[in-house]
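Enquirer: Show me the folded form of this:
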Amino acid sequence: MHQLLNRKYLISFFYIIVCVIGIAVWRVLPIESTPELNLPSVTVNYNWGSTSPEIMEMEITREVEREANRLRDVTDIRSITQEGRSSVTITFRKDAPVDYRVLELREYLFTLDENLPESISPPSISRQVPEELEDQQTFIVYTLNGDMAPRELLEYTRTNIRPKLLSIEGLAEVAIRGVQDPALMIEFDIDQVERFNLSPRQILMQVREQLSWRSAGFVEEGISRYSLIIPPKFKSIADIAGLKIELPGSRKQLVLDDFAEISVQDYPAKTIKRINGDPALTIEFVKESGADAFTLAENVLTAMDEVEALLPEELSLMLTVDSTEELRQQFDDLQLQAIFSGILVFFVVILFIRKLRAPFVIMGSVAFSVLLSLIVLYLMGYSLNIITLAGITVALGMLIDNAVVVFEHLNPGLPKEKSDRISHITKEIGNSVVPVLGSTFTTVGIFVPLLFALDELRIFLVPLAVALTVTLVCSVLIAFTWIPYSLVWLTPKISEQKKTSRVSKWVNRWLMKSFLLKSKLRWVLPVILIGAIGIPLFAIEEPDWDAEEGTVWPEFTQVYFDNRDAIDGWIGGLSKKFSEETYFGSPWSRNNQQTVSVYIRSPQGTPLSEIDKIVQNYEKIVDPYAHAFTYYEANISEYFGARILFVVDPDFVFRSEPYQFYAEAQYLGARTGNFATSVQGLNIPGISTGFGGGSSNHSIRLQGYSYDELLNLAKDLERRPKTSRRVREVDINSSYYSRRDDFQQYILRLSEERILANDLNRREVISTLMLDLNPENTVGRVEFGGQEMYLIGRSERDKAFEEDMMNRTRQFGEVNFNISRIGEVVQEGGLNEIRRTNQSYERTVSVDYLGNYRMGREFIESVVETTEVPVGAKIEFGRGFFGFGSDDSSRNFIFVALLSLLSVWMIVSALLESVKYPIFVIMA
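Expert: Next comes the predicted model:
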């Protein structure tokens, strides 16, 4: 240290370099909302119309899992199958080359797609991110709406907006969502098709062939080879209508126009999005990894302003999501915090140290520590984001601590001459090593056990730990170099110390008396302190005493929860007051934007058009009050119903129009039958109708490798509890994860004997029925009219009723028949979703018991104990008292917490050369 302090130019140039490079890095360091955090897992998604979960699981999910099992480094495969949707999540080892495994998976799925029906959409493969960061992955989203047909809106966006945006540097993709490609629709006259014994599917394949680019071989010219490609033959609807169709077993021909109508229509939608009553779509901007979020956001917003200026009058563009707004706010808050912290530190240091040079030396140490940490983070490949910023922000307080500790050890008794100062600092600096290293390494040591945390936690906690550790280590380096350097070479000669003033003596005397009083009242002060701060029991959420699986709280605690409003006021202290009146309570936690929200849950199987009619009723009653709302947005789906959001104009919050509409919306919701409706908003109690009341249910979870065996076990469990008159209902199709347990499916059971007796062909019968039942009989995409679209064949009938389908006379060759003669349609309940983990199925049986929870639990336990469980299956019911630690995440949390305590104890023991004293540090 003595030789280092004598080399003032070396230290000076070092800090000049840190300052210059730090400022340069600050200007080029990428700024992102969230870091690029991908778990070692991928998710494969398939969509297939309204296909039932059982068929989806059998035809798609199982096949995808079979292909996934061929991959190397796979540790876990989980799947969720719902109506028309299949999702398979594949988890790999931590150090597996996931990108290469994804390439292999794409090859396997490409082979699989050749054997799947054409109506199944191509698979999407996405990397999984932690759930805590999923809602922050979206970068920028705009909504485009207007008085224009959905397919026209889509074509306008693709032609006039998207090409202008793709050239922006740092932009990975501009995705258009909410409107699907149009469809080339061929509507068959079923009577004519059956009369001439035609196959609609073969006709669709002929049309598809004439609308496809086809290879015609190649020609060679010298050393070059040129492929020959024939463009699509049909250019217009008239060309398609003139397609000649040969009649089976005859030389006669018909043209397609004789028994079908051809048109370009919107694709049969499952979802609808409208803004202010007009069709809408979303334009989503996807950022490239590592691109600077601020710069890219400014370029995107500028480009969209130019686009908006050129829009037709009937179109409207609105920014709905800008993830950089929160990031900008965080940077503004960080700057504001730095300013206030600097001012506060300045006055506090002046007050207690009473040296004018102290705040400048200490703030210099903090500034250089931050700049050096930015340089190190940049060299390590990290960006500035909400996680690394959190680490730096947490470390700021300790940067000041380290600087103050070192300064206070070196500044007292600082000699006048520089040579004497070097000797003084060399002698005294050793006394500050233990407290500085102790506080720094114990903080760093807490984060070391995170290396043993679960992947979902470690993947985004490690960047936090790295940022904090780098900043603290840099602060130690700066504190032990900058402060001695500044005290030796940047501090002027010290004048003679004046005699201690009378005020100073009075302050010292008062402090000594206060310390003596504190020593005498050492057992009273903690009680007073706890009483003032309060016991934060109010932060505990009230347990659900009627929950299906019970509660971890013993029954005697219910006395407190029943009277907590009166008790918390006495024992909550300042903590409760802070919680209610600052950040956690009013007014900070409230959203200043007033809204009215309407949620409509439709019965399963409700056509989208029927849900849309109800939504249009709300759009109709809001029309007289439209000027009082900034906008209103409707999202309609066959899967869940509809959600409508009305955003109140701030100028009308204290006027009557929004509240008049709110009353009319509640009245309309109360009058809407067969649908569950909720109308809420404006900080006024709303209404909810049709959702049903609460009930005390008990859930039994089943696991097994055979779907049929698990179903039989569930049916056995359904039969056994019904022997008790207290059991009101047993649902074997309940879902542990979803509230919608009303899934119903129609099953057409054909009799093979009757089919053969009527001289019919099963395949052709089903092919004819598909035109009546499925509006999405697509054979893939074709190119027509200069754009890609789906080719769909269906019946000219818009709706098919069970009675008409079963009893209508059909013709197959020379045979007349109806479906009721060869089969029947049965309605059955089914699973809303099928879950499987490593090929093991999960199923939930829900029992509604009329009695208190304990009686119901004991009864079901007795039923479970007497139930015979097949080999490979198991039954889970209930959980232990205070069931914490029963799952992997809880056990891992306990393990990491104990490792953190052990790490701190070891570090403090090594610094203090004591086993006993670190215990006091940990307790503190």
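Enquirer: only C-alpha atoms for contact and neighbour calcs from this point on.
Expert: Will do.
Enquirer: List the buried residues of the host helix or strand of Asp333.
Expert: If you go by DSSP states H and E, Asp333 is part of helix 324-353. Residues Thr324, Leu327, Gln330, Leu334, Ser341, Gly342, Val345, Phe346, Val349, Ile353 are the ones in helix 324-353 that count as buried (16 or more other Cα atoms under 10 Å).
Enquirer: Next: stretch 630-649.
Expert: Buried-residue list, stretch 630-649, by 16+ other Cα under 10 Å: 631-649.
Enquirer: got the contact list for it?
Expert: 270-277, 593-602, 604-608, 611-612, 615, 628-629, 658 (Cα atoms under 8 Å, 6 or more residues apart in numbering).
Enquirer: and the end-to-end length of that stretch?
Expert: 5 Å (Cα to Cα, to the nearest Å).
Enquirer: All the helices of the stretch 101-250 of the chain, residue numbers only.
Expert: 150-156, 162-165, 190-195, 200-210, 237-241 (DSSP state H, counting those that start in this stretch).
Enquirer: follow-up on the earlier one: tell me how far the helix holding Asp333 is from the chain's mean position?
Expert: Between the centre of helix 324-353 and the centre of its chain there are 32 Å (Cα atoms, centre = their mean, to the nearest Å).
Enquirer: OK, contacts around Lys418?
Expert: So Lys418 contacts Val488, Trp489 (Cα under 8 Å, 6+ apart).
Enquirer: distance of it from Glu408?
Expert: 18 Å.
Enquirer: How about Phe447?
Expert: Counting by Cα to Cα, the gap from Phe447 to Glu408 is 28 Å.
Enquirer: Please identify which of those two sits among more neighbours.
Expert: Phe447 (21 against 12; other Cα atoms under 10 Å).
Enquirer: Please provide the structure for the following sequence as well, for comparison with the first:
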Amino acid sequence: MLSFRLQPSAGLASFTITSTWGSTSAIIVEGQLTSQLEAAINTLKGIKNISSVSSPGYSKIDIEIDKYTDPNQLRLEMSAVIRRLYPSLPVGVSYPSINLSTPDEEDEKPLLIYTLFGSHDSEILQEYVENYLKTGLALIAGIEKIIVYGGVGNEWQVIYQPETINRLSITPEDITQALKLFFHHQPIGHVIEYEQGENRRTEKKMSVKLALQSSMNIQWENIPVKKAGNRIIYLGEIARIERVKQEANSYFRVNGKNAINLVIYPEKGSNALKLATLIRGKIIQMKSVLPDAYVLETSYDSTEYVSNELSKIYKRTLLTFFILMVFVFLVSLSFRYVLLIVLSLFTNLSLSFIFYYLLGIEIHLYSLAGITVSLGLIIDNSIVMTDHLIYRKNLKVYTALLASTLTTMVSLIVVWFLPEELRLNLWDFALIIVVNLSVSLAVSLFYIPALLKMMPMNMGKQIKKRRRRGMIVWMNSYYAAFITFLLRYRTAAILVLVLAFGLPVFMLPNKIQSEGMWPNIYNRTLGSEWYTDHLKTHVNKYLGGSLRLFSYYVFENSYYTKAEETKLFVQASMPKGATIGQLNKVFVEMEKFVAQYDDQIQYYSKVHSPQYAEMTILFNDNTSDNIFPYILKSRLIARSIDLGGVNWNIYGVGKGFSINTGVNEMINFKVAMYGFNFDELEAQAKKLQAKLEMHPRVKKVNISGG
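Expert: Predicted structure coming up:
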């Protein structure tokens, strides 16, 4: 079965190497840990780029590899290098971890999010989701993982009196050790299972451990702690045990509401549309047996955007096909002729889809665009072969058809020379056009002649009867008058044509920074202050023509963006030492600000740690492609300035942020400074910060890096 996706899954793998070092300062981490790892890894072949970030107690190195490198082989080489280097690293550094990331993993996003509301406690709701909803959905093929957010569990707290344990010569470590021994899972052996295959016998070994059945029925007071003389001291004698709510280690909210959220992630390469349909069907079954006090709602559905985009492409493809068939009918005035073209096109696409499957081509927005583009070329080949067979009764035109089609196919080789990101995205687009045109050649040579034998047509006499000589003569007379007028005033016609296209005078520099006769002449004339202030604007406007308009408003403002849903991301972090509760409190304030637009947006928030929280804002159909995403982004940036003590990163993706709306949004600029001496680099950055803050239009300047 063909895979339907929004984006191509092809891409280059990358590595991330992370390591921790207690609470060591960022400067020391950079000098004694990160730089050492970078220098060692950089000696390996196949590495395209290395970048790193050193923060207090943490080192992270991002590695990009080239397209010819085997990621698994490079990972083995990295492991060997790190194994040799680790003994020479400072004491206290954790062993560096190597993580391989693929494009799918980098773009990992939830497929569906369901929210459960109820009158019961969050612990009971979470238990219901874990035991019933999650278990039922886990049986569906294509689901990679299901994560439950929102519930806060319980924990046991052992509260002791220092005076009591000191009198009995018991330390807190003794209590901890007693609890560890009591809850220790003791291995008691192995179970070996043999399976006899066709050629060999395989052995499976499973470890058997002795453990408590349930922690709910534990008699905490009877846990032995220590032996004092001939007496055993039990936990109940020196402490009291209470069951309390756990402190939250993460937060997840949908539209600012705390609830139990079921987040479903698809497997890589799975058909997201089909998988979402299966999940929805299962959820409908589960809803029918939900307790009366529970409500299960769909909070987020990523396939809505994919379905809408595919629907647009289907409609455009059908419209393209309809327009082409209308032109074919107007030219031929024969329903049999149109039917022949339709049958040849249907056969062509049916055979092409078989080759898509055999070649492993994915169906996504780019490949569907390739199918739409190739429709006209396919129909053109069918019409040329059909007309030649009707009028000439031979296949001699096939040579010319083959040459023209191969020329079109060869022209697509330019995709191979595009930058890596563009090439990977457009590869399926080009491959689909090549497959469609190749199949059209076979259809034109074998299928259309056979079809004409079954559906004979004699178009010659019909066309002669349909000639409208009066219309042709009338059109020719006006065309001849127009040509005569242009020839009479040929000089003016050529001048108007050149000025309409435009002269590249707007590309001339203000000054030429070199010495010599010609640079001096240019600087005294076209580069003079008088010409720049008084004439240059008018000259560019009237002589630049459409070329100037295209350069200013299309080319210079255009850039490559992925075809993705319009989203706004709000990311926040706090300095080391802050708690997750503090960051969550600030993030709640941002959510309250966003909530005033809840009729135009949908949003969900994740607070993972004091150093990272993210809000994803989705726009409805009425606001995703207009200026509202820009307006909201500017207002969020202004609001973030009022919430001090937090580092904010606010950015948008998708079509809503790639169109030229003319909105003057609040803009954040970044200046990167590079150097080998960190202290000197930091000093220079602070000097630049002081100068920038003196500017009246600069509101805030932050320094970060390492």
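Enquirer: ok, back up a step: have a look at how far, on average, the helix holding Asp333 of the first structure is from the second structure.
Expert: Using mean Cα distance after the TM-score superposition for the first structure, helix 324-353 of the first structure ends up 2.8 Å from its aligned counterpart in the second structure, as a mean over the superposed pairs.
Enquirer: Quick check: next helix or strand after that helix?
Expert: Heading C-terminal from helix 324-353 of the first structure (DSSP H and E), you reach helix 357-379.
Enquirer: Pull out the buried residues from that next one.
Expert: Buried-residue list, helix 357-379 of the first structure, by 16+ other Cα under 10 Å: 357-366, 368-378.
Enquirer: what's the average per-residue distance for it once overlaid on the second structure?
Expert: Looks like 2.9 Å for helix 357-379 of the first structure (mean Cα distance after the TM-score superposition for the first structure).
Enquirer: Look at Gly11 of the second structure and give its secondary structure.
Expert: coil (DSSP: H, G, I helix; E, B strand; the rest coil).
Enquirer: who touches it in this structure?
Expert: Contacts here follow Cα under 8 Å, 6+ apart; on that basis Gly11 of the second structure touches Thr102, Pro103, Glu421, Leu424.
Enquirer: 7 Å instead?
Expert: Pro103, Leu424 (Cα atoms under 7 Å, 6 or more residues apart in numbering).
Enquirer: again, but for Ser373 of the first structure
Expert: Val470, Thr471, Cys474.
Enquirer: got a winner among these for most neighbours?
Expert: Most neighbours among the contacts of Ser373 of the first structure, by other Cα under 10 Å: Thr471, with 29 neighbours.
Enquirer: how near is that residue to Val394 of the first structure?
Expert: Going from Thr471 of the first structure to Val394 of the first structure by Cα to Cα gives 10 Å.
Enquirer: any idea where the helices of the stretch 351-500 of the second structure begin and end?
Expert: Under DSSP H, counting those that start in this stretch, the stretch 351-500 of the second structure gives helices at 365-391, 397-411, 420-442, 448-454, 460-465, 469-488, 490-501.
Enquirer: Now distance to Gly706 of the second structure too, for the ones you listed, in a markdown table please.
Expert: Formatted as a markdown table, these follow (distance: least, Cα to Cα, whole Å):
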| stretch | distance to Gly706 of the second structure |
| --- | --- |
| helix 365-391 | 39 |
| helix 397-411 | 47 |
| helix 420-442 | 28 |
| helix 448-454 | 68 |
| helix 460-465 | 78 |
| helix 469-488 | 68 |
| helix 490-501 | 51 |
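Enquirer: and Pro435 of the first structure, how many residues sit next to it?
Expert: 17.
Enquirer: How about Leu401 of the second structure, nearest residue that isn't a chain neighbour?
Expert: Distances taken as Cα to Cα, 6 or more residues apart in numbering put Asn381 closest to Leu401 of the second structure, at 6.9 Å, once the chain neighbours are dropped.
Enquirer: Give the burial count for that neighbour, as a bare number.
Expert: Residues near Asn381 of the second structure, counting by other Cα under 10 Å: 21.
Enquirer: quick check, nearest of the contacts of Ser373 of the first structure to Gly569 of the first structure?
Expert: Thr471 (41.4 Å; Cα to Cα).
Enquirer: show me the contacts for that closest one.
Expert: Residues near Thr471 of the first structure by Cα under 7 Å, 6+ apart: Ser369, Val370, Ser373, Ile392, Ala395.
Enquirer: Which residue in the second structure aligns with the third one?
Expert: Yep, that's Ser373 of the first structure we're talking about. Here Ser373 of the first structure is matched to Ser352 in the second structure, going by TM-score structural alignment.
Enquirer: Just give me the residue closest to the centre of the first structure.
Expert: Residue closest to the average C-alpha location in the first structure (Cα atoms, centre = their mean): Glu134, at 3.0 Å.
Enquirer: and the gap between that residue and Gln128 of the first structure?
Expert: 9 Å.
Enquirer: what's the answer for Arg85 of the first structure, then?
Expert: In terms of Cα to Cα, Arg85 of the first structure sits 18 Å off from Gln128 of the first structure.
Enquirer: More neighbours: those two, which one.
Expert: Neighbour totals were compared for Arg85 of the first structure and Gln128, and Arg85 leads with 21 against 17 (other Cα under 10 Å).
Enquirer: List the contacts of the nearest residue to that one once chain neighbours are set aside.
Expert: Leaving aside its sequence neighbours, Arg85 of the first structure sits nearest to Asn47 (Cα to Cα, 6+ apart; 4.7 Å). Residues near Asn47 of the first structure by Cα under 7 Å, 6+ apart: Gly84, Arg85, Ser86, Ile120, Ser121.
Enquirer: cool, and Ser369 of the first structure?
Expert: Thr471, Cys474, Ser475, Ile478.
Enquirer: how about a cut-off of 6 Å?
Expert: Cys474, Ser475 (Cα atoms under 6 Å, 6 or more residues apart in numbering).
Enquirer: And the residue located most distally from the centre of the second structure, how far from Ser169 of the second structure?
Expert: Seen from the C-alpha centroid of the second structure, the residue lying at the greatest distance (Cα atoms, centre = their mean) is Asn230, 67.2 Å away. In this view, Asn230 of the second structure and Ser169 of the second structure are 15 Å apart by Cα to Cα.
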